[in-house]
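Colleague: Here is my input; please provide its structure:
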Amino acid sequence: MKQPNFQKSLIAAAVATLLGSPAVLAQQNEDAKAEDGKLERIEVTARRTNESLQEVPVSVSAFGEGELQRDGIEDITELQYKMPNTTFQVSRGTNSTLTAYIRGIGQQDPLWGFEPGVGIYIDDVYVARPQGAVLEVLDVQRVEVLRGPQGTLYGKNTIGGAMKYVTRELTGYNEFEIKGTVGTFNQRDLKVSGQTALADNFYVGGAFATLNRDGFGEFVNTGAENYNKELMTGRFNAKWLVNKDINVKFAADWTQDDSNARGGHREQESLLSDKPRLTDVYDSYSAMPTWNEVETEGYSLTVDWAINNDWMFKSITAYREGFTNTNIDFDSTVNPVLLVPAVYEDDQTTQEFQFMYRDDRLDFVGGLYFYEGEACGEFGTVLGLLNLSIDTGGCVDTSSEALFGQATYRLDDQWSVTLGGRYTRDEKDADVFRYTYAGVKFLDRGDYSADPIVVNSDFTTQADWSEFSPQASVSYQVDPAVMLYASYSNGFKSGGVDMRADVSLNPDASKPYDPETVDTFEFGVKSELLDGRLRLNAATFFSDYQDMQVTVQRAIEGGGIDSQVLNAADSTVQGLELESTFAATPTLNFTGSLGYIDAEFNSVEFFNSDTQQVEDVSDLWSFQNTPEVTANLGFTKEFALESGSMVWSTSISYRDDTQIFELPSPLDEDGYSLTNTSLVWYSNSGQWTVGLHAKNVFDKEYRLSGYNFGSDLVENIVTGYYGDPRTVSLSVGYQF
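Modeller: Have a look, this model is predicted:
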């Protein structure tokens, strides 16, 4: 590689470091072999500045590009098995919609207008909607997951935590990489990426991937594939070094997912169909087309300016949009019992201004954040056997402004104190409709001229909320290898409007629900022991979760579903987390993580439309998608060969019993373990890699989610969605 002919000043290098734009050296440090058996330094930007993982008083996990490629990680959902108290999963009948929970806080329902509890960020740009948020690993430098409320620096809807997807930095070097993968179920993947300098001060780069796989099963009555993959994604980057103090970066990304909508596995025999219940959990029936289309794209412009030796400024301007058109058969039979065609569309514009200051004792990050977004959608509830169709839809316009700041002051070489806060104001305008029609009707009204027989809902509403989220922490550097910290943080998730509201069943359903908040106290230790060969980080936390937004959907007699979103619950969440890496020898590393969480509802009150009474069901409810124990144990062993080196890595992950919904149901999953193993050869030149990856080695069958309406709608509707079976893939990569 030939380095472009230009000179960077020290202050420009500081901009790259302090403004969260890690230079190539940071990645080299992350992927470098440990010297003398010591562990390498891991850089993160959890506090919007570049710091060592061991210096940040935050419970955070980080995964570098080298580790992701070595383990054959394909998308971010696979990381849940490497982290404590974390759930990243594909949502039910979809392929690229994300269900994310951290420490018991998240979002089960991916309906438009509902806010996530875990913030997803692509290069500091907030991704507001879960559709298309199952991010593929492409052109990525590292992934960081911050646990606990991140309401000060990240703000909007990070009540549970935040996940940062950091793409590769443009360096101006000539680089090209191509990687092909084949595997079981006719997997056929191709990834291409590269970058170059068009001038001494102007760099460009890009990446493209086409990812394809046959289904794990099929829709038996139609022959269509089930759990298949047909996806293309790409990104383009450009960087302009205006002068020694200013650089401008542009990024664009897009994804097109044409995989079939997923069909669920019937957990109970059908009451109406003469078709047998299928034994293969990846096979299904469907009474509607199984096509699905998800499109997302985003653009961002980032300006970094080193004002002087102490002050720096950053501007992030971004726009994102998404479109989803899908069909989901809830009951998974050949009968049209409960069919749900759906269309979602959203766009968002964000602007963030950051000011940063650093001297020998004080680090400060502060600024302004603005968000404008519109989320629209419409879905049908086709009850074919009842000869009824219900159309539900509407739009939510959201405006959000925030003022934030956080400062860390080093009292001496051992003590540091951090104080921060964020003031946020959210405003939402929503229109909601819900109409019931006689007959079978799909979403295209142009083919259906009949008037609705019932206007269940047709209203507009507006609400606004403001919230101040404080944060404080103190850290004590016992010695160069051990740091203790204690912190308090507050987070909130925005209020909203129930887009399924049925005013005919519940007159209060049109009222906006308020934000939910959490106060978390955390105590932790970060240490590197045994002369830098053992990294041991631990944290314990206690959270007071208030005004929890509870989504309740109940099938009612005569057809229809009563939906409510209420600030109906208060709860307590407490637990501990442990992450460790041990360099037993210069060529053998062990890794491990352990999470324990005790989450319980103190009170849950909601309106029962059947009894017309408010009921407290806290003694019946438990936290969803929150296993009590999560654990991972793995090793990496390197073997020296004449042609290069061979690295063998294996991990075993465990997730305890998991309740899918707040109420116990037949969908709840017992604890299970998964084993993954990889064998990767690296050539001496560093240009060639060959990887053999086996996942779910013992072909464990495990359920992730589902729909549960029992037999309240004429038919038993208990359908489950499952994790991937055993897969084996072979990858060959070349780079220069």
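Colleague: From now on I want contacts and neighbour counts done on CA atoms only, so please keep to that.
Modeller: OK.
Colleague: hey, where'd the helices end up in this protein?
Modeller: 10-18, 24-31, 65-70 (DSSP state H).
Colleague: got those helices as JSON lines, with distance to L530 and mean neighbour count columns?
Modeller: Putting these into JSON lines (distance: least, C-alpha to C-alpha, whole Å; neighbours: other C-alpha atoms under 10 Å) gives the following:
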{"stretch": "helix 10-18", "distance to L530": "29", "mean neighbour count": "19"}
{"stretch": "helix 24-31", "distance to L530": "20", "mean neighbour count": "16"}
{"stretch": "helix 65-70", "distance to L530": "23", "mean neighbour count": "18"}
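Colleague: please give me the structure for this one as well, since I'd like to look at both together:
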Amino acid sequence: MNLRNSRIALFVGVGLLSSTSAFAQAGPSAASPSDPAPQADTSGQAAAPAQSEGFEDIVVTAQRRSERLQEVPLAISAFTDRDIETRQINSTLDLVNYVPNLIGHNNTGLATANTYALRGLANTESISTFDPPVGTYIDDIYISRQAANNFQLFDVERVEVLRGPQGTLFGRNTTGGAINVVLRAPGETFGGYADASYGRYNRVQLRGSVDVPLAGGHLLTKISGYYVSADGYVHNEVTGQRLNGENSWGVRGAVRALLTDTVHWDLSADYIRARGSNLPNFYDPTTDRRVSFTPLRTDTPIGSSLVSSQLADNTLGNDARTYMLTSNLEVEAGDATINVITGYLHLYQEYITESFAGLNSGSVTFDGVNFLGGNRGTATPLVNDSWSRQFSQEIKVSGNAFNGLLTYVGGIYYIHEDNETNFANISIPLAGQPVVSGDRIMYNDTEAYAGYFQGDLHLTRQLTFTAGIRYTDEKKTIAFTPNDSPLPRSSAVNQPFDTQDLIDAGIPTELRSRVWTPRFALQYAFTPDINVFVSATRGFKSGGWNSRAYYATGAQAFRPETIWSFEGGLRSEFFGHRVRVNLTGFYYNDQDTQLPGGGFDPTTNTITYLTRNVADQRNYGLEAEISVNPIRRLNIFWSAGIQRASYHNINQLTLDQQDRCLSGIIVNNCNAGIITPTGDIAKPTRAPHFTSTLGANYSFDLGNRLSLQPSVNWNYTSGTWVATSNDPRGFQPAHSLFNAGLTLRSGSGWSLGVECNNCFDKTYITSFLIYPYLNNPGSWMVRARYEF
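Modeller: Okay, the predicted model is just below:
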């Protein structure tokens, strides 16, 4: 589908949905005696029926204060706990099915890490010297590292996806946007839920939560947890093991102390151990199964004969352990509310990935996603131990002034992050001596201070002018220590180095950024249910180092990237809140775009990693989110995105690389970075011209307080590149996915359901490093739930 046809389809769809609903029903009707009884939520309180009259208001905190979704002049996709259940959103990665212009998948090798591309801005690198452009927040706490950002949504009140830069109120590393997860606070009455599921690949999933009020209702407590176990879906043809399984669990405790009528204190602690891998694998059409040929095992340590002593106990796979402490003290002081927000997060991760999957990469052949054959070859383990410790402190003030003329939010923010990464890259041939490209420890720290303020000046009852500004002062440092490796070097270039070697090479070991990120918006409300806005926002993403280098001069620093984004939008509801139409148009210019890349170097038989500023990236597009409630108990929704991204102002280093490629120096010049195999400038990755999700759910009243609720959705993504250099093997043609579910509910709190994700088991490409990385296969699950 080309861009012109995509636009036509989008606008025609808007018209059809709106006009159809106009004839369906002009407004809500009175509740009938046959309506299903209210369902109990996890706090034990009565919730609305599964299908209410019109659409409920969704309260969001996208501007760091509570507001109705329809009144916020931002591009936001918001999902309530009911949406999360109905649309089968089990983890943050499932959000990509429902957000316009959002593409996401597991990182190469790591199923605990999600890579997001929002409006074409992406990051496929999980190492700590490279920051993501889509920030993740849990209860107002920024999660710096994407190594464990694939959260299980087991006790969530709401998820908000903010599209576009959020540099004023959320700060650095949100050039693409932000994912804001709001966990459910302890309830005021005793209650909870228990949920048990079983599915494909012997997947067992258990979830539960209970609220217990104490001290006469002045101390509210909650404990919740989950457990997931699943067999691997990949057959290792060499060892006989199953790969890419999952075994994870987590527990969370939360307390809300109601100290006075105007003061309450929220405290929480959680621990999550997530074990899951995304090792490269191939779809074998002759056996209809996923296969791998790596000689490495999940139950055998790699050993001190191959890597330094601290890494010797690592096995194939990934194990991430996270604990997090949060505190939010809220004080209401007249027309102002003060929040003192504190967060501490500790992440430990160890893994081995194997990018060659035990094959000779030159012998592997494909027909699309179908594996045709390949010969056994060198294994290339990346062995990693890493620690990340993060502390943040924020004081936020929000409220109204001048008799409601000004609504504001402002504050000060501090974050400190320490990272230590011990990692080795080795090559193990079928016969002969293994070699090492690098075995070293990297230390990198970040310290940042910020102050921000945003005010909404209500010029008239209908017209509001918003202006905001944030100042960020950030310092990053880096240091290296080589490990004693038992192996010879893979080449004369790949030699041990330390921090002094970087200094001698002229590479800075400290980076400093001082950046202002303003925002301006103008909003006009024609009616309480129809408003339009225009905005201009600046954001930035931190600089860093090419820290996977095998020698000192390769660990080059790269600059921060900055973005100006311009948006215009419509927020509207019609016909008694039965039709909701939200449209957003955008254009941005992202300067000094940071691009990570990896490729095979045939001269050393190793993977070469390179991250640098390659060019400016521009993108423009249109996004639509439309919901219709044409008749009682029927919801229809459609989200769609159109975009066209391209590179401009190509960096001189990239132009020099292009010249070498065109002059016949192929290795590490052609088919590397953003230079295509033929020497052209590539198109940006993960920026499909058109994405669309169309879905519906209905509630059949069966009587006796029973209801049957089917749901279905169709997700379409047009063709897109996943290889940064536009390697032909890294193009994913247009594809469709279908998800469906059926739930039997009782007014007494129990429910039984069956669901499938990727119901027709579509196989497609999500990433590319040496070989295409494939999506997870389709899944089904049966579920029993009881709410009390």
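Colleague: any chance of the helices of the first structure in a markdown table, with distance to T408 of the first structure too?
Modeller: What follows is the helices of the first structure, written out as a markdown table (distance: least, C-alpha to C-alpha, whole Å):
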| stretch | distance to T408 of the first structure |
| --- | --- |
| helix 10-18 | 14 |
| helix 24-31 | 23 |
| helix 65-70 | 29 |
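Colleague: just so I know, which of these lies nearest T181 of the first structure?
Modeller: Of all these, it is helix 65-70 that lies closest to T181 of the first structure, at 12.1 Å by C-alpha to C-alpha.
Colleague: what range in the second structure matches that closest one?
Modeller: Per the alignment by TM-score structural alignment, helix 65-70 of the first structure matches residues 81-86 in the second structure.
Colleague: ok, residues contacting that stretch?
Modeller: With contact meaning C-alpha atoms under 8 Å, 6 or more residues apart in numbering, stretch 81-86 of the second structure is reached by N90, V156, E157, R158, N697, S711, G741.
Colleague: ok, now with 10 Å
Modeller: The contact list for stretch 81-86 of the second structure, computed with C-alpha atoms under 10 Å, 6 or more residues apart in numbering, reads 41, 48, 50, 78-80, 88-91, 94-95, 153-159, 183-184, 696-697, 709-712, 740-743, 755.
Colleague: are any of those residues buried, and which?
Modeller: 41, 48, 50, 78-80, 88-89, 94-95, 153-159, 183-184, 696-697, 709-712, 740-743, 755 (16 or more other C-alpha atoms under 10 Å).
Colleague: counterpart of H416 of the second structure in the first structure?
Modeller: Counting by TM-score structural alignment, H416 of the second structure corresponds to E372 in the first structure.
Colleague: Any idea how many residues pack against its match?
Modeller: Neighbours of E372 of the first structure under the rule other C-alpha atoms under 10 Å: 17.
Colleague: Grab the nearest non-local neighbour of it.
Modeller: S399 (4.7 Å; C-alpha to C-alpha, 6 or more residues apart in numbering).
Colleague: Who are the contact partners of that neighbour?
Modeller: Counted by C-alpha under 10 Å, 6+ apart, S399 of the first structure has contacts 348-350, 370-374, 425-429, 464.
Colleague: at 6 Å instead, please
Modeller: Y371, E372, D426, E427 (C-alpha atoms under 6 Å, 6 or more residues apart in numbering).
Colleague: For the stretch 501-650 of the second structure, which segments count as strands?
Modeller: Using DSSP state E, counting those that start in this stretch, the strands of the stretch 501-650 of the second structure run over 510-516, 519-527, 530-541, 544-545, 557-558, 561-574, 579-601, 606-628, 634-648.
Colleague: Please tell me how far the aligned residue in the second structure for the residue nearest to E372 of the first structure sits from L259 of the second structure.
Modeller: Residue mapping for S399 of the first structure onto the second structure gives E447, with TM-score structural alignment as the criterion. Remark: distance between E447 of the second structure and L259 of the second structure (C-alpha to C-alpha, to the nearest Å) = 33 Å.
Colleague: and what of A336 of the second structure?
Modeller: Plainly put, A336 of the second structure is 18 Å away from L259 of the second structure if you go by C-alpha to C-alpha.
Colleague: Which of the two has more residues huddled nearby?
Modeller: Comparing A336 of the second structure with L259 by other C-alpha under 10 Å, the one with more neighbours is A336, at 15 against 12.
Colleague: Name all residues that make contact with the alignment partner in the first structure of that one.
Modeller: Here A336 of the second structure is matched to W311 in the first structure, going by TM-score structural alignment. Applying C-alpha under 6 Å, 6+ apart, we find W311 of the first structure in contact with M356, Y357.
Colleague: Ok, V281 of the first structure next?
Modeller: Going by C-alpha under 6 Å, 6+ apart, V281 of the first structure touches H265.
Colleague: Kindly report the same for the one 4 residues further on.
Modeller: Shown in contact with Y285 of the first structure (C-alpha under 6 Å, 6+ apart): F219, V220, N221, S332, T333, V334.
Colleague: Mind giving me the ChimeraX command for buried ones among these?
Modeller: Applying 16+ other C-alpha under 10 Å to the contacts of Y285 of the first structure, the buried members can be selected in ChimeraX as follows:
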select :219,332,333,334
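Colleague: what residue of the first structure takes the place of F55 of the second structure?
Modeller: Checking with TM-score structural alignment, F55 of the second structure has L39 as its match.
Colleague: I should have written V614 of the second structure there, sorry.
Modeller: Using TM-score structural alignment, V614 of the second structure lines up with A568 in the first structure.
Colleague: thinking again about what came up before, and the match of helix 65-70 of the first structure against the first structure, how far off on average?
Modeller: Its aligned residues in the first structure lie a mean 1.4 Å from stretch 81-86 of the second structure after superposition (mean C-alpha distance after the TM-score superposition for the first structure).
Colleague: Can you tell me what sits against stretch 430-447 of the first structure?
Modeller: By C-alpha under 6 Å, 6+ apart, stretch 430-447 of the first structure touches 384, 387-396, 452-461, 499.
Colleague: just the buried members of these?
Modeller: Applying 16+ other C-alpha under 10 Å to the contacts of stretch 430-447 of the first structure, the neighbour count classes 384, 388-396, 455-458, 460, 499 as buried.
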